[in-house]
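K.L.:
Need a 3D model of the sequence below.
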Amino acid sequence: MVSLTPEDKSRVRFHLNYSALDSIPDGDAMRLETAMDRIRDNSTANYIRFMLDALDDIFNNLMTGETFDSRQLIQGKCCPLA
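P.N.:
Below you'll find the model as predicted:
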């Protein structure tokens, strides 16, 4: 089993809005933490990182007020499992 890095775990919590743990039931937060520590293999972890990078790009573009087409945003990126 593979675990996500602390940085990647933080990104997952951010994009799922789990950073405000006050509003998340304890059982849900525990399941998320367990899942992030028990990734089945490196290719799955790489796919999760790929998706986190795409979410980061989308978030950053939204925060800067730029308009974009989601297809253009990830153009040139290749999914590691494709």
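K.L.:
hey, let's count contacts and neighbours off CA atoms from now on
P.N.:
OK.
K.L.:
Give me the buried positions along the helix or strand encompassing residue 30.
P.N.:
Taking DSSP states H and E as the definition, one finds residue 30 inside helix 26-37. Within helix 26-37, the residues scored as buried using 16 or more other C-alpha atoms under 10 Å are 33, 36.
K.L.:
next up, for comparison:
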Amino acid sequence: MLVIPVVVTDNNGMLTARVDYPENRTFQNEYVYFPVLVTLNLKTVLTGMQLTTGAFEFKLEGARGEKFYVVHRIFYPAF
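P.N.:
Here you go, the predicted model:
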């Protein structure tokens, strides 16, 4: 078993951690995730103005800003 000390310091409410690895040792953590399919059912509700063609763009983005899906509303049915 390898014991690796972690020193946690409280700096005015901001915690920091320092890992003291033994000489010539590193730790590599790997996580493999599996893709999933998700169906999102969304409804556009607009108050205070008329819906117009091409007025809105909807984006589904990841936590780092990568774009997964972009929808440009081209046609709005009459209500």
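K.L.:
Can you calculate the TM-score here?
P.N.:
TM-score for the superposed pair, counting by TM-score structural alignment, normalised by the length of structure 2: 0.24. Supporting figures: 32 aligned residues with a C-alpha RMSD of 3.7 Å.
K.L.:
in the longest helix along structure 1, what's buried?
P.N.:
Ranked by number of residues, the top helix in structure 1 under DSSP state H is helix 42-64. Within helix 42-64 of structure 1, the residues that count as buried by 16+ other C-alpha under 10 Å are 45, 48-50, 52, 54-55, 58.
K.L.:
export those residues to CSV and tack on distance to residue 32 of structure 1?
P.N.:
Formatted as CSV, those follow (distance: C-alpha to C-alpha, whole Å):
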residue, distance to residue 32 of structure 1
45, 14
48, 14
49, 16
50, 18
52, 15
54, 20
55, 18
58, 23
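K.L.:
out of those residues, who's nearest residue 73 of structure 1?
P.N.:
The closest of these to residue 73 of structure 1 turns out to be residue 58 (C-alpha to C-alpha; 7.3 Å).
K.L.:
In contact with residue 51 of structure 1, which residues?
P.N.:
Contact analysis of residue 51 of structure 1 by C-alpha atoms under 8 Å, 6 or more residues apart in numbering lists nothing.
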